[in-house]
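Peer 1: What would the 3D arrangement of this be:
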Amino acid sequence: MELVPLAEKPQVSLLLDCDTGIDDALALVYLCSQPHVELVAVTSTPGNVDADQVARNNLALLELCGQPGIPVAVGARTPLRRPLVTTPETHGPQGIGYAELPDPCAAAQTRDAVELWVEAARARPGELTALLTAPLTNFARALRAEPRLPELLRGVVIMGGSYYHQGNTTPTAEWNTHVDPHAAAEVFAAFSGQPEERLPVVCALEMTERIEMHPEHLAVLAAEAGCLEPELVLPGQPEGRRSRASRELIRHLSDMLRFYFEFHSAHGQGYLAHVHDYFAACVAAGTARYGARTATVHVETEAARLMGTTFADFRGLWGEAPNARIVSENHPEEAFAELTRAVGSLARRVNQRPPG
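Peer 2: A predicted model of the protein is given here:
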């Protein structure tokens, strides 16, 4: 897949399901920066924080990015069969690190996320791409309600899983699949036997952990946005310190990412952030070059220590039909050049409030 100049990019219409989450927030902001991307709906799955907080984060971010009219809906409030576990230590108690987003003016839709998804897919068959950056709870429920979704959707992009790579939640399991392994198992089963072009594109940890954001990337982003006083996210800043960047969107992203940098640093990974969901957003938007391999994915749902672990048969040894295309190649430098250019331009355009 080759990068295409912006003027030539075909329109992409997305149904986004997320559990916002710092990297989900960056992905959502990036999508709002793309003129060729239509966000049809943003639905909220519990994961990094509870579903109602996810929806508040989504509403606030869409308003900050100048797109307050996009429908936001809440779906399930717990995984299919397991208690909900959230990650305040990773993303902060509200999912957005040190940022303090303004209260959104709009409210979430009263319709369930599944109803919204099914209605949109039936109304626009072959047009919509599903981008899933959360546990797959809502998508599994949508497939139960409308088993034809694999045929109705134009495509599916999933951030989740880990193949021949250590997990980030247990030694073998990635966060999204570990939160709701039963949902992930249902989703992959639903795509078994589909033509290759309809199989989900899976952005797993071995690829998304290559998208390492550093403070230097944030400094370039602030410069692209025309910030006069970046005061970004250098190591060792006092916990209560907030960015004084002159662009409101950059201030909030800085305060989110500093928390994420500190989390990774505290766990011996360096002062950096793996912005997993941003890469998945680029894949869905058609702005990232990548390679992928067809495979049959199994999600473990029984063994306690392996719960949520994903296994891939790339060679057909199980004798089962493929159900995924797992990304096997990406280009981090290109991804960050795209991020700083696009989000910097958005930060220049949107309404601004001065630092408080």
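
Peer 1: CA only for contacts and neighbour counts going forward, please
Peer 2: Will do.

Peer 1: is it true that residue 50 touches residue 83?
Peer 2: No. Between residue 50 and residue 83 there is no contact under CA atoms under 8 Å: 11.6 Å.

Peer 1: For these two, indicate the residue with more neighbours.
Peer 2: residue 50 (23 against 11; other CA atoms under 10 Å).

Peer 1: how near is the more buried one to residue 287?
Peer 2: Distance, residue 50 to residue 287, by CA to CA, to the nearest Å: 30 Å.

Peer 1: how about the strands of the stretch 101-250 of the chain, start to end?
Peer 2: Assignment of strands within the stretch 101-250 of the chain using DSSP state E, counting those that start in this stretch yields the ranges 128-132, 155-159, 201-203, 212-213.

Peer 1: The closest residue to residue 87 other than its chain neighbours: neighbouring residues, count only.
Peer 2: The shortest distance from residue 87 to any non-neighbouring residue, by CA to CA, 6 or more residues apart in numbering, is to residue 48 (5.0 Å). Counted by other CA under 10 Å, the residues lying close to residue 48 total 32.

Peer 1: what's the spacing between residue 48 and residue 57?
Peer 2: Note on residue 48: its distance to residue 57, by CA to CA, is 12 Å.

Peer 1: Quickly list what's touching both of the two.
Peer 2: Common neighbours of residue 48 and residue 57 are listed as 20, 95 (criterion: CA atoms under 8 Å, 6 or more residues apart in numbering).

Peer 1: Quick one: residues contacting residue 54.
Peer 2: By CA under 8 Å, 6+ apart, residue 54 lies in contact with 18-21, 44-46, 95.

Peer 1: For the comparison step, fold the sequence that follows:
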Amino acid sequence: MPKKIIIDCDPGLDDAIAILLAAGNPDVEIVAVTTVAGNHTLDKVTLNARQVCTLAGLHDVPVAPGADRPLVRDRITAAEIHGESGMDGPAFITPAMEADPRHAVDLIVETVLTHPGEITLVPTAPLTNIALALRREPRIAALVEEVVLMGGSYTRGNVTPAAEFNVHADPEAAAIVFSADWPVTMVGLDLTAQAAATPELLSRIEALDTPVSRFVVDLLHHYNATVGKVHGTAATIHDACAVGRAIDPTLMEAVEAHVEVELRGTATYGMTVTDFRGHIGPPNTSVATELRTERLWDLLIRSLENIATTTRTST
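Peer 2: The predicted structure follows:
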């Protein structure tokens, strides 16, 4: 049976690719897409999620908006990377579905309680919704199969020297998620740095020549341009790595460690302090370290092919 996942996201260019990777893979079933303010404001990221789900043919998957701000800190966005819409590059897609009327937190709690032991949470955004779901219904910590999150780092940050964007956008929420008694895998910057959008990958996607592949190519061209301008590097498809781990844990190596989120440091606010030696506590997180990159791209190509075939058949 396919693994049931909830993707909690803030599309976001790499979030869009993460959704498409999951949508076209037979080993996972997206039971819900929930959104949270992060890469852009809640209204924009929710609209973007509805566009991507429409492209992927996920017409029956609920897309529910959640928190429009962090728990404590002021909201930050990443419009300099993801553009004014939050998903600049591809042409606009008219969504085939409305946003679900439920709040994302309610939908997460309801889904986990309905499917105890079956739901994997895949947050690729600030962890506000996940923390609020825990606070709303603490029982879900014992009922979730796993949390596979894109966020954090054990060496360096990307929005500050110490902190990665998703954790830095809501450190208090991240602290709640990492300290909860459930299995957590941290797919952080050290791992996702191995998933660059290289010319070779773009060529493989371009060769598919389908509506969904052309969407991804347009998205990646914009993503590479903005990341190159801001950071001087190629774009990294961070969020697809978390979905890849949920699909197939053998895609990456992981090491058990104790992870805490720094909430008091001036220069280190939002840092995921990662202790591999057990000095500050017992292991509470599987920390992804090494990616089998070509296998991830093979999965992505197959997903894009499957979406193209399915949507063509359904129309």
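
Peer 1: TM between them?
Peer 2: TM-score for the superposed chains, counting by TM-score structural alignment, normalised by the length of the second structure: 0.95, backed by 313 aligned residues with a CA RMSD of 1.6 Å.

Peer 1: residues contacting the residue nearest to residue 87 of the first structure?
Peer 2: 19-21, 85-88, 91, 95.

Peer 1: So it versus residue 178 of the first structure, what's the distance?
Peer 2: Counting by CA to CA, the gap from residue 48 of the first structure to residue 178 of the first structure is 12 Å.

Peer 1: if we can go back for a sec, can I get the strands of the stretch 101-250 of the first structure in a markdown table with mean neighbour count and distance to residue 272 of the first structure?
Peer 2: Below are the strands of the stretch 101-250 of the first structure laid out as a markdown table (neighbours: other CA atoms under 10 Å; distance: least, CA to CA, whole Å):
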| stretch | mean neighbour count | distance to residue 272 of the first structure |
| --- | --- | --- |
| strand 128-132 | 24 | 24 |
| strand 155-159 | 25 | 19 |
| strand 201-203 | 26 | 19 |
| strand 212-213 | 18 | 6 |
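
Peer 1: Could you export these as JSON lines, including distance to residue 347 of the first structure?
Peer 2: Formatted as JSON lines, the strands of the stretch 101-250 of the first structure follow (distance: least, CA to CA, whole Å):
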{"stretch": "strand 128-132", "distance to residue 347 of the first structure": "23"}
{"stretch": "strand 155-159", "distance to residue 347 of the first structure": "26"}
{"stretch": "strand 201-203", "distance to residue 347 of the first structure": "27"}
{"stretch": "strand 212-213", "distance to residue 347 of the first structure": "18"}
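
Peer 1: For residue 341 of the first structure, find the nearest of the ones you listed.
Peer 2: Proximity to residue 341 of the first structure (CA to CA) singles out strand 212-213 among the strands of the stretch 101-250 of the first structure, at 14.6 Å.

Peer 1: Where does the closest one end up in the second structure?
Peer 2: On the basis of TM-score structural alignment, strand 212-213 of the first structure is assigned to residues 196-197 in the second structure.

Peer 1: what comes into contact with that stretch?
Peer 2: Here stretch 196-197 of the second structure has contacts from 220, 224, 234-237, using CA under 8 Å, 6+ apart.

Peer 1: same deal with stretch 57-66 of the first structure?
Peer 2: By CA under 8 Å, 6+ apart, stretch 57-66 of the first structure touches 20, 25, 28-29, 32-33, 42, 68, 70, 72, 95-96, 101-108, 249, 346-347, 350-351.

Peer 1: Can you state the residues of the second structure onto which that stretch aligns?
Peer 2: Matched against the second structure by TM-score structural alignment, stretch 57-66 of the first structure falls on residues 48-57.

Peer 1: same question, stretch 76-94 of the first structure
Peer 2: Counting by TM-score structural alignment, stretch 76-94 of the first structure lines up with residues 67-85 of the second structure.

Peer 1: Pull the distance from the matching stretch to the chain's centre.
Peer 2: 15 Å (CA atoms, centre = their mean, to the nearest Å).
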